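Colleague: Predicted model follows, preceded by the sequence.
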Amino acid sequence: MELIEAVVTADGVGTVSAGGEAVQVAGPGDLATARAAVLGAANDAVRESGKAHRLEITDQGQRHVFAVHPDGSRVPLADDASADTPSPTPAETPTVAPAEQPKVLEEVPTDAALLGSAVTPVPEAEPTITIPPRPTLPPKPGDDAAVLPAPTRRSLRQTSFLKADAEVPPAATGVRGLLGLVGIKVAPSAAELALLEDIRVVARHHPGTRTVLVANRKGGSNKTPTEVCLSAVFGSYGGGGVVAWDNNENQGTLGWRTEAGLSEASVLDLLRDEERLLLPSAGHGAIAGYVHHQTDDMYDVLRSDENDEGDHEISAGEVHRVHAILERYYRLILIDSGNTLRAANFRAAAEHADQLVVPTTTMEDRAEAAKLTLQTLESRDEHSAELAANAVVIISQWKPEDKAEAQRMAEQFAPLVRAVQIVPYDPALKAGRIRYKALRPATRRAWLAAAAAVGRGL
């Protein structure tokens, strides 16, 4: 019988080991939490393996020994490693002589989900006896009635010697992942399964280019951080092929919050060399001189014109031309809309959009502007109304204490759109260059969930 060893120390540290390598599963903290953690980890390991284990717990120097079964039952054993392990049956309930009765762990939680049947074992089902069929005798010579039909030949196309991949990989994070490091394979938790599904969605490559429009008619509504973080998630998990385009009428701020490339190129340079970039002979790397690659997060930025003395405003026709160039080189295009829904460049960008993202902060005027953006698109034309109905609203907390306000706004937006995602406050998003990998873990997880919501609409 395989052995699981657990130790609970006086300062509330709980460790579990299998195969000689210990993993800390709790503490420092209170004793009850540590005991619950080691028992829960042992139960998970035994249930996953499908066979009984010997569990030896040393609790503040006192040793307790159990036989733990996959059904969750635990039977106290004599403190003797050579003793036979009892197997619970209906006719025989294991007992221990009073002199050998192990001491019960103090303060261990008594809920049924954790302890199961700690003293009374669950009886095993009676074995099922299967009688094999009688063998078919070969036909006797001359006995035509006994001739067996020839076996049906299976198609070669229906046969494969390749093993199918496991549908669900073992846990890789949290306490379950730590158990895997010592050889105890445990299924992922619900949170880890959700994480894996979100990654699968954002890593997907679609046939043909997809376009995402990031729009809110109010400045300061977090459009630039939203476009940057979504681009970083799709670029990092999808292996690149993503461009963030600052489609302001004149000057935008996307270039201020992202890494500069080797040149000062902007959308005007791209338009100037449109013919060369669309030549059939142009290689994929031809676009590199016109965009600014983000080396950490694996996406490119197409900047708006940042010439303070310039007077060029992007027209609808130029938006169509830029989009035609970008879809030649990228699988996913994210467009910052600017702040004027009436502008020709905004209307042209909306024509190309497959998915609308409406960002806002927890400031009420930004949220009201987000609602009005949806309202305007809903009444504009059939395509814009479909974008509004299937939009994803992303609410970023403006201050750390805005959790309740963010939740209130999310509940109001939920009936109006396809999905709503809250992003927690993170000082790294407030100013300066945005690096997705430098954000807090909770913030990165929220942006991954937001990108997955967007991806499900593509």
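Modeller: Alright, I've got the coordinates.
Colleague: Please count neighbours and contacts with C-alpha atoms only from this point.
Modeller: Fine.
Colleague: what's in contact with the helix or strand harbouring V393?
Modeller: Element membership of V393 [criterion: DSSP states H and E] is strand 392-396. Residues outside strand 392-396 that contact it (CA atoms under 8 Å, 6 or more residues apart in numbering): 222, 356-362, 406, 409-410, 413, 417-425, 450, 453-454.
Colleague: mind listing which of these are in helices?
Modeller: Of these, the ones assigned to helices by DSSP state H are A406, M409, A410, F413, A450, A453, V454.
Colleague: you'd agree the fourth one is up against V420?
Modeller: Yes: applying CA atoms under 8 Å as the test, F413 and V420 come out as touching, 7.0 Å apart.
Colleague: Settle it for me: which of the two has more neighbours?
Modeller: For the pair F413 and V420, the greater number of neighbours falls to V420 (24 against 20), based on other CA atoms under 10 Å.
Colleague: pretty sure the more buried one is touching Q412, no?
Modeller: No: the pair V420 / Q412 is not scored as a contact, 9.8 Å apart, by CA under 8 Å.
Colleague: just how off-centre is stretch 311-325 within its chain?
Modeller: Between the centre of stretch 311-325 and the centre of its chain there are 36 Å (CA atoms, centre = their mean, to the nearest Å).
Colleague: May I see the buried residues of it?
Modeller: Across stretch 311-325, burial judged by 16 or more other CA atoms under 10 Å covers I314, S315, E318, V319, V322, H323, I325.
Colleague: for stretch 337-344, same thing?
Modeller: S337, G338, N339, T340, L341, A343, A344.
Colleague: Which pair of those residues spans the longest distance?
Modeller: N339 and A344 (11.7 Å; CA to CA).
Colleague: List the residues that contact the closest residue in space to A203 that isn't next to it in sequence.
Modeller: Nearest residue to A203 in three dimensions, chain neighbours excluded: G238, at 4.0 Å (CA to CA, 6 or more residues apart in numbering). Residues counted as contacts of G238 (CA under 8 Å, 6+ apart) are V202, A203, R204, H205.
Colleague: Put this next to the first one:
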Amino acid sequence: MGLNPTEVLAFPRIRAIVRDNGTADVVVAGNSRTVAPAGSLQQLRENALALVVGEAKTLNRAVRVAIDDSEGHGELIVSPDGSKESVTYTPKPAQRRAAAPTTTAAPVAAAVIETLPVEPAQPQTDTANTTATTGTTMTPVTATAPAVEEAPTRRSLKETSFLVSAPVLEPATQGWRGTLTRLGLRMDPSAGEMAEREDIRTVSQHWPGPRTIAVVNRKGGANKTPTVVMLSAILARYSGAATVAWDNNESQGTLGWRTENGSHDRSVLDLIDASTELLSPSTNAAEIAKFVHHQTADKFDVLRSDENEEGDHEVTAEEVDIAHQVLTRYYRLVVMDSGNTARAANWRRMIDHTNQLVVPVTAVEDRAEAARLTLQTLESRGGHDAELARNAVVIVSESTDAKRSMSGESLKRAKDEAQRIADGFAPFVRAVVRIPYDPALVNGPIRYEALQPATQRAWLAAAASVAAGF
């Protein structure tokens, strides 16, 4: 058959059980199928494997089957054409039989009879195989216990189930495998498609209670706002959880510039002013729409920072507490953009409310250094702040500089620099994800659908790394 055993999927789980009493079962994903009876154990094994071949034909691929019978146990790979290949096999140890008359014992008994005087045997009451002794005379007694026919065993209903315990693997949808599937030849997904499915499963989870993500870097231009938008879009799209992106800049941030504007111009300060009403048990959940800007395509809301041209108000720690209390009443996910001052009161209070820290950085050394100092500051504070730093997700983007000429050579330099920075952060944080250059992230409102497929896939991996920390 020539198959590499590591390439044969281990699901659905299949077992073939052959018993000494002439019964056998093939169990596929917890569903037991009785094997047709046969005149010998060998024929019973053949009948069991025939059922496994049928399962391989149904799946149109080779399958693994665990074998368990009186002679041993192991694993086979069975192909749809009926060919079989052994992976492992361990024979069961021979069982020691109880002492009983054998053919080799007869000559010994005969020798005893020939060398000793024989007297008539005395009546025996013991039905066991013994040798009667009277003085110096020994008479062998060969009474044999009648054979007891083994009663047929009946399986317990606890040993089987009609429910399929293993998930059914959906066929491939991507690449040439997906093309063949659509043409009627069912193909398993590639490793890349399986990894993408796992990332989607991770970001689609629901969890008890709200979660707050803080996106931080002390240096401007580090890609904080695009990171907030992308994480919010992906988590909202896949999980269906109510998600809000909050611009927690101490004065005026740019999140509102990179997202869709609603039918009003309200900001976080308006939400804080209306917090008593919004926190009232009698207030309808839809009232929050008066203060946030809904992203119609990407399905999340945006709470903008104060856009007062005078810039005469800086958000305080107490105001962060109030706004966070309101938002976590109406949303399951809060993704917070931040300013560049780690010493600001609103920045530090944001960290107090954070469940998962995200540190974006572009492939420029001063942005990377600012990210390192941000993590170092949090780690030096100890406690909750240090724990956030150790479990942070660093997202390295290759470039967001619109003025840079992205020729083939410059793209390679950007990739190499991004890899160097990613490798530098890897030993100190929980996860590092790289994002390729994409012009759709450089200027104007950011839309998930406007990204290139490779960029969308990279951001999905980044969102999965973040969600894994919830």
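Modeller: Structure received. Since the structure is predicted, the reported quantities are computational estimates derived from the model, not experimental observations.
Colleague: In CSV, list the buried residues of stretch 337-344 of the first structure along with secondary structure and distance to R445 of the first structure.
Modeller: CSV is the format used below for those (DSSP: H, G, I helix; E, B strand; the rest coil; distance: CA to CA, whole Å):
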residue, secondary structure, distance to R445 of the first structure
S337, coil, 25
G338, coil, 27
N339, coil, 28
T340, coil, 31
L341, coil, 31
A343, coil, 35
A344, helix, 36
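Colleague: Relative to Y436 of the first structure, which of those is nearest.
Modeller: S337 (21.4 Å).
Colleague: Tell me how many other residues crowd L388 of the second structure.
Modeller: L388 of the second structure: 24 neighbours (other CA under 10 Å).
Colleague: element containing it, please.
Modeller: Assessed by DSSP H and E, L388 of the second structure sits inside helix 383-390.
Colleague: So for that helix, what gets flagged as buried?
Modeller: Within helix 383-390 of the second structure, the residues that count as buried by 16+ other CA under 10 Å are D385, A386, E387, L388, A389, R390.
Colleague: Tell me how far S86 of the second structure lies from E309 of the second structure.
Modeller: Distance from S86 of the second structure to E309 of the second structure, counting by CA to CA, to the nearest Å: 76 Å.
Colleague: quick one, which of the two is more surrounded?
Modeller: Neighbours per residue (other CA under 10 Å) separate S86 of the second structure from E309, with S86 holding more: 13 against 8.
Colleague: how would you label the nearest residue to N250 of the first structure once chain neighbours are set aside: helix, strand or coil?
Modeller: The shortest distance from N250 of the first structure to any non-neighbouring residue, by CA to CA, 6+ apart, is to E313 (5.1 Å). Reduced to three states with DSSP: H, G, I helix; E, B strand; the rest coil, the structure at E313 of the first structure is coil.
Colleague: hang on, the earlier thing: put the buried members of the contacts of G238 of the first structure into a ChimeraX selection.
Modeller: Selecting the buried subset of the contacts of G238 of the first structure in ChimeraX, with 16+ other CA under 10 Å as the burial test, is done by:
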select :202,203
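Colleague: Dump the contacts of G238 of the first structure to a markdown table, plus distance to T58 of the first structure and secondary structure.
Modeller: A markdown table is the format used below for those (distance: CA to CA, whole Å; DSSP: H, G, I helix; E, B strand; the rest coil):
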| residue | distance to T58 of the first structure | secondary structure |
| --- | --- | --- |
| V202 | 46 | helix |
| A203 | 46 | coil |
| R204 | 48 | coil |
| H205 | 52 | coil |
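Colleague: Could you single out the nearest of the contacts of G238 of the first structure to H352 of the first structure?
Modeller: Of all those, H352 of the first structure sits closest to H205, with 18.3 Å by CA to CA.
Colleague: how far away is the closest one from P170 of the first structure?
Modeller: 25 Å.
Colleague: Count the residues that sit near K57 of the second structure.
Modeller: Applying other CA under 10 Å, we find 17 residues neighbouring K57 of the second structure.
Colleague: thought it was touching V78?
Modeller: No: between K57 of the second structure and V78 there is no contact under CA under 8 Å: 9.8 Å.
Colleague: can you give me the helices in the stretch 251-400 of the first structure?
Modeller: 267-272, 274-277, 316-329, 344-352, 364-378, 382-389 (DSSP state H, counting those that start in this stretch).
Colleague: could I get these as TSV with distance to D165 of the first structure?
Modeller: Output for the helices of the stretch 251-400 of the first structure, formatted as TSV (distance: least, CA to CA, whole Å):
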stretch	distance to D165 of the first structure
helix 267-272	45
helix 274-277	42
helix 316-329	33
helix 344-352	38
helix 364-378	43
helix 382-389	37
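Colleague: so which of these gets nearest R217 of the first structure?
Modeller: For R217 of the first structure, the closest of the helices of the stretch 251-400 of the first structure is helix 364-378, at 6.1 Å, according to CA to CA.
Colleague: Run through who's touching that closest one.
Modeller: The contact list for helix 364-378 of the first structure (CA under 8 Å, 6+ apart) reads 215-218, 220-221, 341, 358-361, 384-389, 409.
Colleague: Superpose on the second structure and give me the mean offset of that helix.
Modeller: Once the two models are superposed, helix 364-378 of the first structure sits on average 0.5 Å from its counterpart in the second structure (mean CA distance after the TM-score superposition for the first structure).
Colleague: Measure how that helix sits relative to helix 344-352, angle-wise.
Modeller: Going by axes from the mean of the first three to the mean of the last three CA atoms, to 10 degrees, helix 364-378 of the first structure is angled at 60 degrees with respect to helix 344-352.
Colleague: In the second structure, which residues correspond to helix 364-378 of the first structure?
Modeller: Using TM-score structural alignment, helix 364-378 of the first structure lines up with residues 365-379 of the second structure.
Colleague: now the matching stretch, how far from the centre of its chain.
Modeller: Put simply, stretch 365-379 of the second structure sits 31 Å off its chain's centre (CA atoms, centre = their mean).
Colleague: Tell me the buried residues in that stretch?
Modeller: R367, A368, E369, A370, A371, R372, T374, L375, T377, L378, E379.
Colleague: that older thread, just name the closest of the buried residues of stretch 311-325 of the first structure to R440 of the first structure, please.
Modeller: Of all these, R440 of the first structure sits closest to H323, with 33.5 Å by CA to CA.
Colleague: what do we get in the second structure for that closest one?
Modeller: In the second structure, the residue paired with H323 of the first structure is H324, using TM-score structural alignment.
Colleague: Could you find the closest non-adjacent residue to that match?
Modeller: H353 (8.0 Å).
Colleague: Could you report the neighbour count for the one you found?
Modeller: Burial of H353 of the second structure is recorded as 17 neighbouring residues (other CA under 10 Å).
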